[in-house]
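[1] here is a sequence with its predicted model. Questions after.
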Amino acid sequence: MSTVRDGVTAEEHRSRSIPGPLRPGRGPTLLTVGSISALSALSALSAVVLLRLTGGLEPPAVGGLPDPGVITRWGLPAAAAARDLAFAAVTGLLLVVVALLEPLDRRGDLSATQAHLLTRVGWASLLWAGCGFAEFALTYSDLSAEPVQSVGPMTLLQFATSVEAGRALAFAATAALVVALTATYVRRMSGAAFLLGIVTSAGWALATTGHAAGDADHDVAVTTQFLHVGSAAVWVGGLLTLVVLRRRRALALVTVQRWSRVAGWAWALVALTGSVAVWLRLDGIGDLLSPYGGLVGLKTTGLLLLGFAGYLHRRHVLTRWGSGGSWFARLVTVELVLMAATFGAAVALSRSEPPATELVPLDSATALLGYPMPPPLDAAQWFTQWRLDPLWGTAALVLLVTYHRGARRLRQRGDRWSRGRTAAWTVGCFGLFWATSGAPGVYGEVLFSMHMVQHMTIATAVPAFLVLGAPVTLALRALQRRTDASWGPREWLIYVVHSWPAYLLGNPVVAASVFITGLVGFYYSPLFELSLETHTGHVVMTAHFLVAGYLFANAVCGVDPGPPRPPYPLRVLLLMTTFGFHAFFSISLMASSEVLAESWFAQLGREWGPDLLRDQYVGASLGWGLGDYPLAVLVAALLWSWVRADARERRRRDRKVDREGDRELDRYNDRLAALAGRGVRREDGAAGGSGTAPTQPSGTGQ
């Protein structure tokens, strides 16, 4: 008799868990390296052809400008296009593995299908790494106008460590190589998710080198490029994965239905971010008549055709799935060809200059900040200065809308959800939006004092209100449970909440240590200046402050599932100690005569407001003073939680007494009676043992 574990018999367990050649008709049709390579070659050919037609491959026409050589001029766009296609394949394959397919069991062991897909991830990552390193060398050749065959390894090493574009390209190619070497050894869902995280970080690095990343509005351009490339990768890579699974009808139908919804959102995001990128680089409608505008038109046409193919896919293929796969095969083939050509058009667009416009000299502040120096800060500017942060401002709005949708879903099905928690979450999201897109976001890189306002809001105030909103509890109640064994958002949330990193970082002592050491390590190291100079550093800084503050606030007064929280007196002690250290840090900064990130603030050329040292003193004072109201919020929440916990304990005890009687009180009374009885018997025994009445002691006067 076969034993059953997690609903899987031993025979099925062995057949699904041990990777090996899949039997025809039962396993997925394997996507060979040649298939991805062919699509990458098609994308590269499209880029080269379009650049040839628009004159983008010709040597410099202006006399005296050096030419990097024909290998660089032709090879760089080809390598970039092939890299983009391989990156998309890796992203889509990993996304399907972690979100759309069923693992082997509830513990997260990968099934044989997922293991084979990870094998394809390894091969596609190897192609991505090869194209990425080639693009790295060709980019240096293009920037230095030196033929690639004469570039030495030490020169490339210096390019990878000293130049921002070189660091980004080297990091992305190295990340691809790491994924290629480790993908085939991953056998858990958590490992596949970790690989997806590496790929996402590499995608961010690639976005910093995109054609829009060099625009004046750098942070908007980089974030837009990241969302554009990422959504396109999910879309294209997901379709490639469907080709892998096309013969497993029962499995592929479920996967296709889920992926169809993801693809619709991805298409909309590609269209939106592409429109923003074009708007940043073109001055008017008339620029669309230029060769650059022609490439924009070709890319837009390809996007519209792909959207129409997606509509046909949803409307006809899914309804005819059981009658045969010819519709699917034909439509997917057309889609993949269109996608490869569109990727090539995107690379050709990145290698083409927009129409010539009147060049306006940039002052030092605009060149460093990406936007003009804001006006002098007064009371009105705190409310009137706004500049949308494309990443964190959008994230705040998405978090707000998602939370309210979850609360409304609970109310629609008759469940209650606290309006106070909804109000707390709303305040937290608005605080995050204001800190990143309002006056602190506008002046945070100009004045240290406003940077400290931004820091205190993100690290202390916003997390306190977000924790009081109990988002994990709401998500677990509002998100739908997957009907099959695959892991959706709810399943992944449960896994993350109960994972060992969450238990480690959510430990109150660890959370407080991260909160404190992160503060000191950030400001008394080059990280502070790095966060001002680079958009990536600023994004990481904001994420660190927000996550560290959330973990600490959740350990003190949170109600969501997580690590065991200490008794309430210890929480009060931990809270006071941590904020006391924060106040001590502010006081030490007030007493300092050394200006932090002095070179950055001096280059801005600010002609209004206090001098650098005075502004730093004001910022440290604000850091000290602004710690009071988040502390008051946390203390109030902690005391309220303490009172409610005591009330719940009393009610629980009263119900137990009503149901079973007060056994503890009865045992206590019995104990007292027993002690009293032994005392009476001891006195009686002492009196009866003498045989005579006790005599009066001498000296009584009788």
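    In hand now; what should we look at?

[2] all contacts plus neighbour counts: C-alpha atoms, from now on.
    Noted.

[3] tell me the contacts of the closest residue to Leu397 other than its chain neighbours?
    The spatial neighbour of Leu397 that comes closest, neighbours along the chain excluded (CA to CA, 6 or more residues apart in numbering), is Cys429 at 7.1 Å. When contacts are counted by CA atoms under 8 Å, 6 or more residues apart in numbering, Cys429 touches Ala396, Leu397, Leu399, Leu400, Val462, Leu466.

[4] ok, the first one - how many residues close by?
    Going back to what we said before, that points to Ala396. Close neighbours of Ala396, defined as other CA atoms under 10 Å, add up to 21.

[5] am I right that it is in contact with Thr426?
    No. Applying CA atoms under 8 Å, one finds Ala396 not in contact with Thr426, separated by 9.5 Å.

[6] coming back round to it: before we move on, which element is the residue nearest to Leu397 in?
    Using DSSP states H and E, Cys429 sits in helix 419-437.

[7] in the following helix or strand past that helix, what counts as buried?
    The helix or strand immediately downstream of helix 419-437 is helix 439-443, counting by DSSP H and E. Going by neighbour count (16 or more other CA atoms under 10 Å), the buried part of helix 439-443 is Ala439, Pro440, Gly441, Val442, Tyr443.

[8] secondary structure class of Glu353, three-state.
    coil (DSSP: H, G, I helix; E, B strand; the rest coil).

[9] show residues contacting whichever strand or helix holds Met576.
    In this assignment (DSSP H and E), Met576 forms part of helix 568-590. With CA under 8 Å, 6+ apart as the test, helix 568-590 has contacts from 509, 512, 516, 520, 556, 616-618, 620-621, 623-624, 627, 631, 635, 638, 642.

[10] put this beside the first:
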Amino acid sequence: MPRSVRVLGPAVLTLVALVATFAGLAYGGGAAEQLIQDPGPVARYGVPVAKLFVNLGAAGMIGALVLAVWALTPKRREFDLALDVAAASAAVMTVASAASGLFTFLVVTGAPFDIGDTFGQQLGQFVTTIELGQAWLTTTLVAATVTVLCFAVRNHTALVFVTVLAVTSLVPLAQQGHAAGSAGHSEAITALGLHLVFAAAWVGGLVTIVLLRRELGVDRLPVVLARYSTVALVCFIVVALSGYASAALRVGTLDELATPYGVLVLVKLTALVALGLFGAAQRRFLIGRMSRAGASGTGTFWLLVVVELAFMGLASGVAAALARTATPVSEAEAGSLARTPAEILTGEPLPPWPDWTRYFTEWSPDLIWLLACGFGIFFYLAGVRRLRKRGDRWPVYRAVLWVAGLVLLAYVTNGGVNVYEQYLFSAHMLGHMVLTMAVPVLLVPGAPVTLAARSIRPRDDGSRGGREWILLAVHSKFAGVIANPIVAAVLFAGSLWVFYYSPLFRWTMVDHIGHEWMIVHFLITGYLFVQSLIGIDPVPYRLPYPFRLVLLLGTMAFHAFFGLAIMSGTGLLLADWYGAMGWGTDALVDQQLGGGIAWSIGEIPTVALAITVAVQWSRSDEKESKRRDRHADRTGDAELEEYNARLAAIADHDLRAE
């Protein structure tokens, strides 16, 4: 079995996926003949089958790259072979994406396939001017670029950027999913995007390990598997939650689970549960058994792997069929909810009018930040627990501040602020101030880099885990530049003007990706600025305490000037957005209120920062005094005696001169 698993495992995955795709299409009617301009069975079945191979190619590409970056050693041949797997998978994805674009064109237009000039012109217009065609063209070009880079790049650090590029190839696919144009479209795009990326890393990582079985050997295999199992556990949690969110948006009510779409969702859920059980068995029993028993303990493991790949194929095939199956909650029904100008602009049902209690009772979940905050709290507390188990101390206040910061971040990205920031400039500015000032003031004293450096076990085989990647990023030249106090202050204050008085502001309103970028930008610039003032984690350079206070006061004066400029402004920043919501409110007054929030609320963290800098300055002086006292005790005041002797010598010399 172990010798044949390299062929049997991927073959079972592909075969089961194909069977599940055709069965799902037959049951759900996803490839049924169209009543008007039917493109024929080749195109109808070609779309989901090509999409299946797009997903499998993406899985091999992303899974192999993640495994190379996280678990494998560049000095070993396993590293190069994993990149070869990634390149081959990216090539499959490139061809499958091009085929998907062609079949999609045939289905959308109903045009028969031919090799004439007219057909080529129509196809070219589809992929260059129509959003759906542009998405497939983008996916094809990105996958082709990753194919080349996987052959050309062997630098461990550069491969991180190749992996990020590979992940971006799935963004157009997420934007094509069900409900992408209806109410709840932001949640749908987020859930589908997370589902695609983490499912790809999960499936592709296991396939890559199977293909590298001979190269890894008996001794190396348990080590790589243990690292992969950590990634797989995270992927399982994300895939399960994002799958639930996607199903909730598309199914609607529990009664709709009896529809063909609902039944296929239940089949996929069953496969997911089985995969979770397989992963638990691997993590708890088989990896440790292999480490102890060597080659004699691998038979059961490889049998389980083949079965696991079969269930992965089942889930992948059903997912491809679901993409072509009509959902119980159709986009037409969801779109019919839009009756106000606000709903037409945002695509979301208009929320209730916001009195102050609504900011605590209304919710608009953003799964990305819920997961990020949840994992951030879990891994931080796990690090603290590991330190204490080995007898090391970690201040309680740091953990409390870190958890409080992430809870606040989760609220501002999922609670009432996130609900109303699309409709009211004041709500948007409130979220901005919390993200860029309040959250970093809580997170920075948590010292996450210091905790990671102390709690994560270092690796000695040349691979890079969490500790190695974090320290590499912190000590990189780029980090040295942006962490410089002056640069951090310029980014913090200057980006206010650039953001609000440039097309970036509009992009963050109309595009969900822009909205996510905005959150990341505000959070990072605020974190860098606060880190330069009161940070505990290591940075290349810190200003003396007096200059820190000067920098803080100067930056916040610039920040206050921005708030006053908004308060006194007489023109709307986004007149065709905030001025067209149709709520019957004065958008200019609300914008001026937002300026007041920027000016006033920003002062509260400023006072906290100033007090913290002053306290740290005082403690630094006390530590320096104690250090000098200890030095004097050890040397018997040698420095003072030497200084007095020097003064006496000078006085004696003066007496002689007289």
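    Now that the structure is in, tell me what you want to look at. Not measured: the values here are computed from a predicted model.

[11] quick one on the thing from earlier: just the buried ones from the contacts of helix 568-590 of the first structure?
    For the contacts of helix 568-590 of the first structure, buried by 16+ other CA under 10 Å: 509, 512, 516, 556, 616-618, 620-621, 623-624, 627, 631, 635, 638, 642.

[12] farthest-apart pair in those residues, please.
    Gln616 and Trp642 (38.5 Å; CA to CA).

[13] name the nearest residue to the equivalent of Val186 of the first structure over in the second structure, ignoring sequence neighbours.
    Residue pairing (TM-score structural alignment): Val186 of the first structure is matched to Val153 of the second structure. Once flanking residues are discounted, Val153 of the second structure sits nearest to Leu159: 6.9 Å by CA to CA, 6+ apart.

[14] so that neighbour makes contact with Trp70?
    No. Assessed by CA under 8 Å, Leu159 of the second structure is found out of contact with Trp70, at 10.6 Å.

[15] one step back: which of the contacts of Cys429 of the first structure fall within strands?
    Within those, no residue falls in strands by DSSP state E.

[16] turn these into a markdown table, including distance to Gln149 of the first structure.
    Output for these, formatted as a markdown table (distance: CA to CA, whole Å):
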| residue | distance to Gln149 of the first structure |
| --- | --- |
| Ala396 | 48 |
| Leu397 | 50 |
| Leu399 | 50 |
| Leu400 | 53 |
| Val462 | 53 |
| Leu466 | 55 |
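
[17] need the counterpart of Thr413 of the second structure in the first structure.
    Using TM-score structural alignment, the partner of Thr413 of the second structure in the first structure is Thr436.

[18] who's in contact with its match?
    Leu388, Asp389, Trp392, Gly393, Val442, Gln454.

[19] most neighbours, which of the residues you listed?
    Most crowded among the contacts of Thr436 of the first structure, counting by other CA under 10 Å, is Val442 at 26 neighbours.

[20] next one: that one relative to Met154 of the first structure, how far apart?
    Separation of Val442 of the first structure from Met154 of the first structure (CA to CA, to the nearest Å) stands at 40 Å.

[21] repeat for Ser15 of the first structure
    Using CA to CA, one obtains 50 Å as the distance from Ser15 of the first structure to Met154 of the first structure.

[22] so which of the two has more stuff around it?
    Neighbours were tallied for Ser15 of the first structure and for Met154 using other CA under 10 Å; the higher tally belongs to Ser15 (14 against 9).

[23] and the residue nearest the centre of the second structure, what does it touch?
    The C-alpha lying nearest the average C-alpha coordinate of the second structure belongs to Ile368 (CA atoms, centre = their mean; 6.5 Å). Ile368 of the second structure makes contacts with Thr190, Leu194, as judged by CA under 8 Å, 6+ apart.

[24] what does it align to in the first structure?
    Aligning on TM-score structural alignment places Ile368 of the second structure opposite Leu391 in the first structure.

[25] repeat that for Gly594 of the second structure.
    Match for Gly594 of the second structure (TM-score structural alignment): Gly619.

[26] in a helix, its match, correct?
    Yes. Checked against three-state DSSP, Gly619 of the first structure lies within a helix.

[27] what is the burial count for it?
    When neighbours are counted by other CA under 10 Å, Gly619 of the first structure registers 22.

[28] number of residues surrounding the closest residue to Gln592 of the second structure other than its chain neighbours?
    In space, and not counting its chain neighbours, Gln592 of the second structure is closest to Met567: 4.1 Å by CA to CA, 6+ apart. The number of residues packed near Met567 of the second structure is 21, by other CA under 10 Å.
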